[in-house]
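S.K.: Just to be clear, the model below is a prediction. Sequence and coordinates:
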Amino acid sequence: MSPAQEARSAPAGAPAGAAGAPDGAPDRLTGSLSLTSVVTFGLAYMAPSLVMVIFGVIAAASAGTAPTAFLVATSAMFLTALSYAKMARHIPAAGSAYSYARRLIGSPAGFLVGWAVLLDYLFLPMVAWLVQSLYLHAQFPAVPVWAWLLINIGLTTAVNIVGLTLTDRVNKVLTGLAVFLVLLFVAYCLVHLSGHPPTSYTAPLWNADSALGGVSAAAAIAAYSYLGFDAVTTLSEEARDARRTIPRAVVLVISIGGLLFAAVAYVMQLVHPGGVFDDPQIVSYTMSVEVGGQTFADWTNIAAIAGGFASGLAVQLSSSRLLHIMGRDGVLPKRVFGALNTRTGTPVLCLVLTGAVGLVGLDLSLETATSFINFGAFLGFTAVNACVVVYYVRHRAAGLGSGPATLFGYVVVPLLGAGVTVYLTTRLSPVALTIGCCWLAAGFAYLLWLTRGFRRPTPSLAADAAADLA
């Protein structure tokens, strides 16, 4: 039995001690998250109310076919989701893309993938907290944005430090509330449509102004909304029967989230046909006023606020897990990042660090904050698709098989997924690409120092890798 399996067999909530751990401190994450809990974390990460926030932008870019753009984006990201599901089944490790690349492509490649993904995971909590703070400031303008940012960082960090059980419960309540309010908004839209029937029920899917280029461009924008479906793989060591739970959760998160986005966008597109708006960024608010009145519109903001807090919890949780795994491997300073609290079994120092990074958002605009995090995400997606192909090459003679179905699932699908993510990377702004490349160059320099010019091996858990490659 591997160390990861021993950890998962421990009683729920009890830290798993390990040989050599100082003072009985655990060095393995433990937990007993159910499939429902893991899926809820993934949906919280994606934020169910996000479709309402970005609907106007997607509808304008697609000439009034927002649901089609979301369906195209869902299909495209589903290809990569299948690759994550395969890797999570074969390598149930909490390091996600970092662990997969390290164990299949090599430790140096894994390090660079982990370093690139770190850009996304380190700063995405900051973006989640900043968005949440902007919404709260709009609802309660007497409190400045910086104060809301401090409150959000403090609350989510405190909940995550207390332990996974509390985080799971809070996340379920808030995500459930967010989904309920989104569905309530849809119900109000349907009631409005009963008195103002649309001229066409197919126009939101395709109309006279539609063009393939416009829909694909809108789908590329919409694809950014799906960032986070992969984050559930960072919970592999804290899920029950991870080899089954995590792959199923990845597919369910992208499927449920994508269908929800497309369905809500379809109803909103019926209420407001076409892609011309006075201000595409506040369409959900003006539409809420139209279908339910001013008071209802104010309440719909609660969906974004509740979803934003749940998203902050989920994002910080997954970010701290990646930092911990890299610290446990010795890629980052082990005494700081590899330590787990003896009472809660959580990586407290990693959680505090992500909270401290969030303070950078005090001096950043939302546009600047979001401009560079996608670079790491898309590089990680591409690497995971490549890992599936490498896994096939290594294991086709050892029981995996080489029939048409296996070839399609382990070669064709991941290559298509990689093509999509490479295309999305090219759609990033010059600022995002510049920052991403500089970050990657800094990681390569750190790798050179860490290995003394590759004269030393890149830190890794070789025994763990051999045990988990089943």
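M.R.: Nice, I can see it.

S.K.: Every contact and neighbour count from this point should use C-alpha atoms.
M.R.: Will do.

S.K.: So which elements touch the biggest helix by length in the chain?
M.R.: Counting residues, the longest helix found in the chain (DSSP state H) is helix 294-328. Judged by 3 or more Cα pairs under 8 Å, 6 or more residues apart in numbering; DSSP states H and E, helix 294-328 is in contact with helix 35-46, helix 107-139, helix 145-162, helix 164-195, helix 283-292, helix 334-337, helix 348-358.

S.K.: Work out for me the element the nearest residue to residue 424 once chain neighbours are set aside sits within.
M.R.: The shortest distance from residue 424 to any non-neighbouring residue, by Cα to Cα, 6 or more residues apart in numbering, is to residue 220 (6.3 Å). Per DSSP states H and E, residue 220 falls inside helix 212-223.

S.K.: now swap in residue 267 and tell me
M.R.: Going by DSSP H and E, residue 267 is in helix 242-271.

S.K.: any idea of the angle that helix forms with helix 35-46?
M.R.: Counting by axes from the mean of the first three to the mean of the last three Cα atoms, to 10 degrees, helix 242-271 lies at 50 degrees to helix 35-46.

S.K.: In helix 242-271, which residues have enough neighbours to count as buried?
M.R.: 242-255, 257-271 (16 or more other Cα atoms under 10 Å).

S.K.: The closest residue to residue 88 other than its chain neighbours and residue 96: what is the separation?
M.R.: If the residues on either side of it in the chain are set aside, residue 88 comes closest to residue 247, at 5.7 Å by Cα to Cα, 6+ apart. To residue 96, residue 247 is 12 Å away according to Cα to Cα, to the nearest Å.

S.K.: now residue 270
M.R.: 39 Å.

S.K.: Same question for residue 118.
M.R.: 11 Å.

S.K.: Which one of the two is surrounded by more residues?
M.R.: Shown here are residue 118 and residue 96; by other Cα atoms under 10 Å, residue 96 has more neighbours (28 against 22).

S.K.: take a look at this one as well, against the first:
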Amino acid sequence: MSEPSGTSELKRHLGVFDAVVIGLGSMIGAGIFAALAPAAGAAGSGLLLGLALAAVVAYCNAMSSVRLAARYPASGGTYVYGRERLGEFWGYLADWAFVAGKTASCAAMALTVGSYVWPGQAHAVAVAAVVALTAVNYVGLQKSAWLIRVIVAVVLAVLAAVVVAAATSGDADAALGIGDDATFGGVLQAAGLLFFAFAGYARIATLGEEVRDPARTIPRAIPLALGIALVVYAAVAVAVLLVLGPQGLADATAPLSDAARAAGADWLAPVVRVGAAAPALGSLLALILGVSRTTLAMARDHHLPHALAAVHPKFQVPHRAELVVGAVVAILAATTDVRGAIGFSSFGVLAYYAIANASAWTLAPDEGRPARIVPVVGLAGCLVLAFALPASSVISGAAVLAAGAAAYAVRRAVTARTG
């Protein structure tokens, strides 16, 4: 059966550089400005250990995603991988976790923009940001990639300034060793919180249908983006710990601004404020891209209304999916709390990557299977970090996954009755 008009294939026009930038725009975003303080509150002086643990899990997930994306270079990411390797239900559940978790993450990023730009009107600014970036996405991915490139450059410059100010400060003498305040459970929870900031590298895989020569581009772009992000995160974490110490970092409401002041660079604080809003916009932009592409893949398989599979004939984007995603995110940004959105998103993201690792385990050697330990560590790490999150996040996340499974069962039952 031929596809309805307007559901043609997406245009492949992203090279390695643009793919890396989109991955960086997803990772080096508001997470580095917001996640350090709660992670320090959970792990204390074990923060760097939590960062290392999050990095190990992220690396395993990246390697599994690389192999799968090269094998299945289509929009949808783990939705496609789970469906092809584990069965339709697991692909559906991955998509459900991704769309639910990342939609909440979109709202969190939008609210972060609002809280930095105009704290008294954070919700209004958040909604305006969602509307503006949905419009940018609607007119074409290349324009979105150009904007992300600018935002990433600004953020890297701001973070570099904070690191230099902290490293050259006479007060940069706090201990970086692990003290009695660090517990195993706290380190795990910190790793789960910090993983939230790393998770964007797979955005490259969800854009697989729009990447030139995906079998070569995606395996190169994902490790490059992840490696750059890891170096940046480690440098910033060490610099902030040097001037604030674990307890000072845990108590900070704006850790990078506080670190700049503690380092004697008061002039840098307002720059950091702008630098926090910019990456939040970059993350929001990339998140909307990823969620809309996963929605496109799900709609193509009729797990969502097939009308959402339409691709705009001029702009070559899934325009209906983008409009629906933008509308839902705008509603959440107007009504929800940023902390609840981040906790819920973390659980969904880890569930999504758990299915990716399970899918990678099933690859045969001639299909480019990674070393067996990679998906094993990735899967175990995702599950451990997910259930180490605060109880409210675990309960709400598990409830949403259960609701998704129930919806799938109902749909299958209805389809069986109607033939």
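M.R.: Thanks, I have the structure now. What you see is a predicted model, and the numbers here were worked out from it, not measured in a lab.

S.K.: List the buried residues of the helix holding residue 220 of structure 1.
M.R.: Using 16+ other Cα under 10 Å as the test for burial, helix 212-223 of structure 1 gives 214-223.

S.K.: Next: stretch 13-20 of structure 2.
M.R.: Across stretch 13-20 of structure 2, burial judged by 16+ other Cα under 10 Å covers 14-20.

S.K.: List the contacts of the residue most central in space within structure 1.
M.R.: Note on structure 1: the residue nearest the mean C-alpha position is residue 228, at 1.0 Å, using Cα atoms, centre = their mean. In this structure, residue 228 of structure 1 makes contact with 42, 45-46, 315, judged by Cα atoms under 8 Å, 6 or more residues apart in numbering.

S.K.: Please apply the same query to residue 114 of structure 1.
M.R.: Contacts of residue 114 of structure 1 (Cα under 8 Å, 6+ apart): 97-99, 326, 380.

S.K.: Mind telling me what it corresponds to in structure 2?
M.R.: For residue 114 of structure 1, the aligned position in structure 2 is residue 95, judged by TM-score structural alignment.

S.K.: And for residue 155 of structure 1?
M.R.: Per TM-score structural alignment, residue 155 of structure 1 is aligned with residue 132.

S.K.: can you count the residues close to its match?
M.R.: Residue 132 of structure 2: 14 neighbours (other Cα under 10 Å).

S.K.: same question, residue 343 of structure 2
M.R.: Using other Cα under 10 Å, the number of residues around residue 343 of structure 2 comes to 26.

S.K.: Per the alignment, residue 452 of structure 1 pairs with which residue of structure 2?
M.R.: Here residue 452 of structure 1 is matched to residue 413 in structure 2, going by TM-score structural alignment.

S.K.: which other helices and strands contact the helix or strand in which its match is found?
M.R.: Per DSSP H and E: residue 413 of structure 2 is located in helix 391-418. Where contact means 3+ Cα pairs under 8 Å, 6+ apart, helix 391-418 of structure 2 is packed against helix 88-117, helix 338-361.

S.K.: okay, and the very next helix or strand once past the last one goes to which residues in structure 1?
M.R.: Following the chain from helix 338-361 of structure 2 toward its C-terminal end, the next helix or strand by DSSP H and E is helix 373-388. The alignment of helix 373-388 of structure 2 onto structure 1 (TM-score structural alignment) covers residues 412-427.

S.K.: tell me the secondary structure for residue 316 of structure 2?
M.R.: Of the three states, residue 316 of structure 2 takes coil according to DSSP: H, G, I helix; E, B strand; the rest coil.

S.K.: Quick check: the aligned residue for it in structure 1?
M.R.: By TM-score structural alignment, residue 316 of structure 2 lines up with residue 345.

S.K.: next one: residue 223 of structure 2
M.R.: In structure 1, the residue matched to residue 223 of structure 2 (TM-score structural alignment) is residue 251.

S.K.: next one: residue 352 of structure 2
M.R.: In structure 1, residue 352 of structure 2 lands on residue 380 (TM-score structural alignment).

S.K.: doesn't residue 64 make contact with residue 218 of structure 1?
M.R.: No - with contact defined as Cα atoms under 8 Å, residue 218 of structure 1 and residue 64 do not form a contacting pair (10.3 Å).

S.K.: Please tell me which residues of structure 2 stretch 69-86 of structure 1 aligns onto.
M.R.: So stretch 69-86 of structure 1 is aligned with residues 50-67, judged by TM-score structural alignment.

S.K.: Superposed on structure 1, what's the mean shift for that stretch?
M.R.: With mean Cα distance after the TM-score superposition for structure 1, stretch 50-67 of structure 2 departs from structure 1 by a mean of 1.5 Å once superposed.

S.K.: Not counting its own residues, what contacts that stretch?
M.R.: Residues outside stretch 50-67 of structure 2 that contact it (Cα under 8 Å, 6+ apart) are 43, 78, 187-192, 194-195, 198-199, 201-202, 205, 218-219, 222-223, 226, 230, 234, 353, 356-357, 360, 368-370, 374-375, 377-378, 381-382.

S.K.: right, and the pair among the buried residues of helix 212-223 of structure 1 with maximum separation?
M.R.: 214 and 223 (14.1 Å; Cα to Cα).

S.K.: from the middle of its chain, how far away would the match of stretch 69-86 of structure 1 be?
M.R.: Chain-centre distance of stretch 50-67 of structure 2: 13 Å, with Cα atoms, centre = their mean, to the nearest Å.

S.K.: contacts for stretch 108-125 of structure 2?
M.R.: Among residues not part of stretch 108-125 of structure 2, those counted as contacts by Cα under 8 Å, 6+ apart are 30, 126-127, 129-130, 273-274, 276-278, 280-281, 283-284, 333-335, 337-339, 341-342.

S.K.: circling back: and which of the buried residues of helix 212-223 of structure 1 is nearest to residue 22 of structure 1?
M.R.: residue 223 (44.1 Å).

S.K.: Now the counterpart of residue 279 of structure 2 in structure 1: closest residue in space that isn't a chain neighbour?
M.R.: Aligning on TM-score structural alignment places residue 279 of structure 2 opposite residue 307 in structure 1. Counting by Cα to Cα, 6+ apart, residue 307 of structure 1 lies nearest to residue 178, which is 5.1 Å off, once chain neighbours are set aside.
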